[in-house]
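Engineer: got a predicted structure plus its sequence, pasted below:
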Amino acid sequence: MTTETATTRKFSVTTLTAMVVGSMVGAGVFSLPSNFARATGVYGAVLAWLIAGAGMLMLAFVFQRLAVRKPELNAGVYAYAKAGFGEFPGFFSAFGYWASACVGNVTYWVLIKSTLGAIVPGLGEGNTLLAVGVSVICVWAFHYLIARGVEEAAVINKIVTVAKVLPIVLFVMILAFALRADVFTANLWGGDGESTGGLFEQVKATMLVTVFVFLGVEGASVYSRYARRRQDVGRATVLGFLGVLALFASVTLLSYGVLPRGELAELRQPSMAGVLESVVGRWGMVFISVGLIISVLGAYLAWTLMAAEVLYVAAKDEDMPAFLKRENVHGTPVTALVMTSILITLVLLVTLFSEDAFTFTLKLCSALSLIPYLLAAAYALMLTVRGETYQLDQRARRNDLWIAALATVYTAFLLFAAGLKFLLLSCIIYAPGTVLFVITRRERGRRPFSRPELGLLAVTVAGAILGIIALATGRLTI
């Protein structure tokens, strides 16, 4: 397939929606019962999903509006940050989004190996030497598959998306019939679990989990250059989000109706398997485990595609080094894909030193995504305040102003909820990434940094240094 053919094929709204669903329905949903039970009871879970659902819906609307009003901007998350705040923040958004996708992909391999660890003890919780070794082999096997062409991988993702949603839907249906009112009532405030603090602290503790499961809401926006019509990008974003939100909230809340919170919190990941096993027996665990493996592999495929795409488009726009825009004969951004696979491999090696590799990579992935999301929401807010693209539609401007403002406030709150630990860890990843920005500037014969950019660089480097010192002294652990 030639490069021209690869870039002229277009995705339908159905395929784009599958990309959104395929990106969000991955490892996160299978860990929801235990992750929520560790933090809160039913009331806290309901409030958390209301906040996360409303906030992420506003963010989904932001991507929908921007796709229509700024059709010339491709690879949404990165492009919006650059257009609104300049080249260096745009670079940070592209790099952070890419790094977040890579770390998120590590959670998939950790969870798969943890699932198989129930059968093969040597795989442990997904962070043993055997588990990491097998995962690295799988990373490069998928690398070969994706290198064969973006369109071929997208078709596979569409098929896998259908296959992986079915077990989750069946889980919800079985639990709806098995729900016990007395257990659910006892879990309203947390039941017999450990103290979880006030309601605000409970909800705050779930925020990075909800961010993680919603990562990918911008999936259609990232592939906007492949859409048949720009309107399809927004439709796919909202359709995919609403379906996934209903699924995630159902999995979480119904689990409180079959086991006490304390037992839910202690379940081995994937905790959905343990919940279903408690209702129907051993086959329930096997069924969910198989569904998880299909789901996670599909999400891994979608996220690897998106990660490489962001680096590729940034390089095409001369905001990343030129070598990242190299394509192979199948039209795949192969150099960007190689860098993606390398970072995934490196983070997998880091998990060897983590006590809880899944939770660590989950929260780090969420924290890395927050800056790109915040900048995209703030750019939408900027457009509405200025009235740009709204000259003939003042009513839409007022509506979009509220949407963008709420999305900006929500993403800013998520930064607060992430806490200092994961912000410092994010800086450790962001700081060395600026080398790519320097290379890019030198390729263009320009100064590496302007004065305002030097200020942002100083903050990032300072955060990285503090993070490294905290790790070395044991004040920060992974």
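Structural biologist: Perfect, I can see it now.
Engineer: C-alpha only now, for contacts and for neighbours.
Structural biologist: OK.
Engineer: just give me how far stretch 70-87 sits from the chain centre.
Structural biologist: Distance of stretch 70-87 from the chain centroid (Cα atoms, centre = their mean, to the nearest Å) equals 19 Å.
Engineer: buried stuff in that stretch?
Structural biologist: Leu73, Asn74, Ala75, Gly76, Val77, Tyr78, Ala79, Tyr80, Ala81, Lys82, Gly84, Glu87 (16 or more other Cα atoms under 10 Å).
Engineer: the fifth one: what secondary structure?
Structural biologist: Spelled out, it's Val77. Assigned by DSSP: H, G, I helix; E, B strand; the rest coil, the conformation of Val77 is helix.
Engineer: that one contacts Phe92, correct?
Structural biologist: No: using Cα atoms under 8 Å, Val77 makes no contact with Phe92, being 10.7 Å away.
Engineer: intersection of neighbour lists for those two?
Structural biologist: Here Val77 and Phe92 have Pro372 as joint contacts, going by Cα atoms under 8 Å, 6 or more residues apart in numbering.
Engineer: still on that earlier bit, now distance to Thr206 too, for the buried residues of stretch 70-87, in a markdown table please.
Structural biologist: Output for the buried residues of stretch 70-87, formatted as a markdown table (distance: Cα to Cα, whole Å):
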| residue | distance to Thr206 |
| --- | --- |
| Leu73 | 33 |
| Asn74 | 32 |
| Ala75 | 29 |
| Gly76 | 27 |
| Val77 | 24 |
| Tyr78 | 26 |
| Ala79 | 29 |
| Tyr80 | 28 |
| Ala81 | 27 |
| Lys82 | 30 |
| Gly84 | 30 |
| Glu87 | 33 |
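Engineer: ok, structure two:
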Amino acid sequence: MAESQQKFSLFSLTAMVVGSMVGAGIFSLPRTFGIATGPFGAIVAWCIAGGGMYMLARVFQALAERKPGLDAGVYAYAKEGFGDYPGFLSAFGYWIGSCIGNVSYWVLIKSTLGGFFPVFGDGNTVVAIVVASIGIWLFHFMILKGIQQAALINTVVTVAKVVPIIAFIIILFVFFKLDLFRLNFWGGEGMPEASLLEQVRATMLATVFVFIGIEGASNYSRYARTRTDVGTATIMGFVGVSALMVLVTLLPYAVLQRPEIAAMSQPSMAGVLAAVVGPWGAVFISIGVIVSVLGAYLAWSLVCAEVLYIAARTNDMPRLFGTENQNKVPAAALWLTNGIVQLFVISTYWSRDAFALMLNLTSAMSLIPYLFVAAFGFLLAKRRLTYDLRPEERNRDLTIASIAAIYTIFMIVAGGMKFVLLSALLYAPGTILYFWARREQGKQIFNTAADWVIFAAAVIGCIVAIIALATGYLTI
């Protein structure tokens, strides 16, 4: 495929951001927030999450312009700033977290169908797993035909899936009941008492999940026509999707009481609309869910393969995954990605709440790579690197990167020890890929004492997680 055919327009890059962010999460927001809090707590949560993620988006924007030679941003920034092993962990964590996120998409599709066809249950029956497996490999072979073709489909699907969300928002505005919204505002009636901190904390991993994808344009920076398009697409996508998510969260409180929202099955947007306009509302949203989630799955399949491919091309993953087929698609990376997705889909058969588990674990795995990005942005500004150009921006960028880093650390702590341990359960064995790559190149496994400390912490965390799972202290 010619290089000129590989370039994405600003609209296509923005669609990659929107397509990556608008997936399973937005359709689950009413119930997720309804269980945790009322409108006031939701507003506080979105201010924290939106503010933190906006700062992270600004870091991505600045890095795209100041480090134009670094492609597949999440991984490349970690390696450039902190060395080979942290760079590998960032790439692996982002990749495996994205794979798990893809599993959550299939679970939501199957549970949506379960509302009409009981054989699909809550998305983890044998029939549901078989149907999801067929879908995984149909997408796989479509992507193998060319990234450009898949990106075009993603752009079309992105437009299509935003339509039912906007329709949902408009309909709820029409049926808006101010008295009901006031009744729910401070938490509503018939729900357990909880402090504001507890309410906000209960929403934190969910807000991370719905914001994952903010770096969609950065991941495809090597396909951008100009580097400035990457930063512009990131901010445009973030602002647009954030507005949709806040409205989807708050408007249900103006048409239903909080206990009713909290009791709905996922995707709860369908239940809310059905309660307002009748059964056709559930059908309408369910179609939107399936289109949206399939589109997000396509976008994230591309992202997963791209991150693994770039890491292999820079000698941080085994060389095998840096190969391309005749259509310029990283085929080996795509095969491993979908193989992992397939294994996790099968594992949902034994999970009590597969969607919630995959959502929270995806968020936890993504936070470490995000922390590396924020820290790298801080490092550049602190050391005045690249600030010979537009030096007046340094103090602003230093402040933005500091806030982004603090926010990310707060989110890791708020998520709880359970997901830190489950992350270690994946990071430690995943290091085998790093050993494989280093052996291919005849290099020393670890270059610094810090690398050994990080690896030891991952191994200890993995062992603790295994023991905790075996004894029932941790459940999935």
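Structural biologist: Yes, it's here. Remember, it's a predicted structure, so these values are computed and weren't measured experimentally.
Engineer: coming back round to it: closest to Asp356 of the first structure among the buried residues of stretch 70-87 of the first structure?
Structural biologist: Nearest to Asp356 of the first structure among the buried residues of stretch 70-87 of the first structure, counting by Cα to Cα, is Val77 at 29.7 Å.
Engineer: the closest one maps to what in the second structure?
Structural biologist: Counting by TM-score structural alignment, Val77 of the first structure lines up with Val74 in the second structure.
Engineer: from Ser292 of the second structure, how far off is that match?
Structural biologist: Distance from Val74 of the second structure to Ser292 of the second structure, counting by Cα to Cα, to the nearest Å: 24 Å.
Engineer: what of Asn447 of the second structure?
Structural biologist: Distance from Asn447 of the second structure to Ser292 of the second structure, by Cα to Cα: 44 Å.
Engineer: those two - which one has more neighbours?
Structural biologist: Ser292 (31 against 12; other Cα atoms under 10 Å).
Engineer: OK, contacts around the residue nearest to the more buried one when sequence neighbours are not counted?
Structural biologist: Of all residues not flanking Ser292 of the second structure in the chain, Lys161 sits nearest, at 4.8 Å (Cα to Cα, 6 or more residues apart in numbering). Going by Cα under 8 Å, 6+ apart, Lys161 of the second structure touches Gly288, Val289, Val291, Ser292, Gly295.
Engineer: could you redo the last one with a cut-off of 10 Å?
Structural biologist: Residues in contact with Lys161 of the second structure (Cα atoms under 10 Å, 6 or more residues apart in numbering) are 19, 22-23, 285, 287-296.
Engineer: and the helices in the stretch 101-250 of the first structure?
Structural biologist: 129-147, 150-178, 181-186, 199-214, 219-222, 230-255 (DSSP state H, counting those that start in this stretch).
Engineer: contacts only, for Trp109 of the first structure.
Structural biologist: Counting by Cα under 10 Å, 6+ apart, Trp109 of the first structure makes contact with 27, 115, 126-127, 131-132, 134-136, 138-139, 293, 296-297, 300, 344, 348, 358.
Engineer: what is the aligned counterpart of it in the second structure?
Structural biologist: Mapped onto the second structure by TM-score structural alignment, Trp109 of the first structure lines up with Trp106.
Engineer: for Gly288 of the second structure, see how far away its match is.
Structural biologist: Distance from Trp106 of the second structure to Gly288 of the second structure, by Cα to Cα: 14 Å.
Engineer: go on, Thr125 of the second structure?
Structural biologist: As judged by Cα to Cα, Thr125 of the second structure and Gly288 of the second structure stand 23 Å apart.
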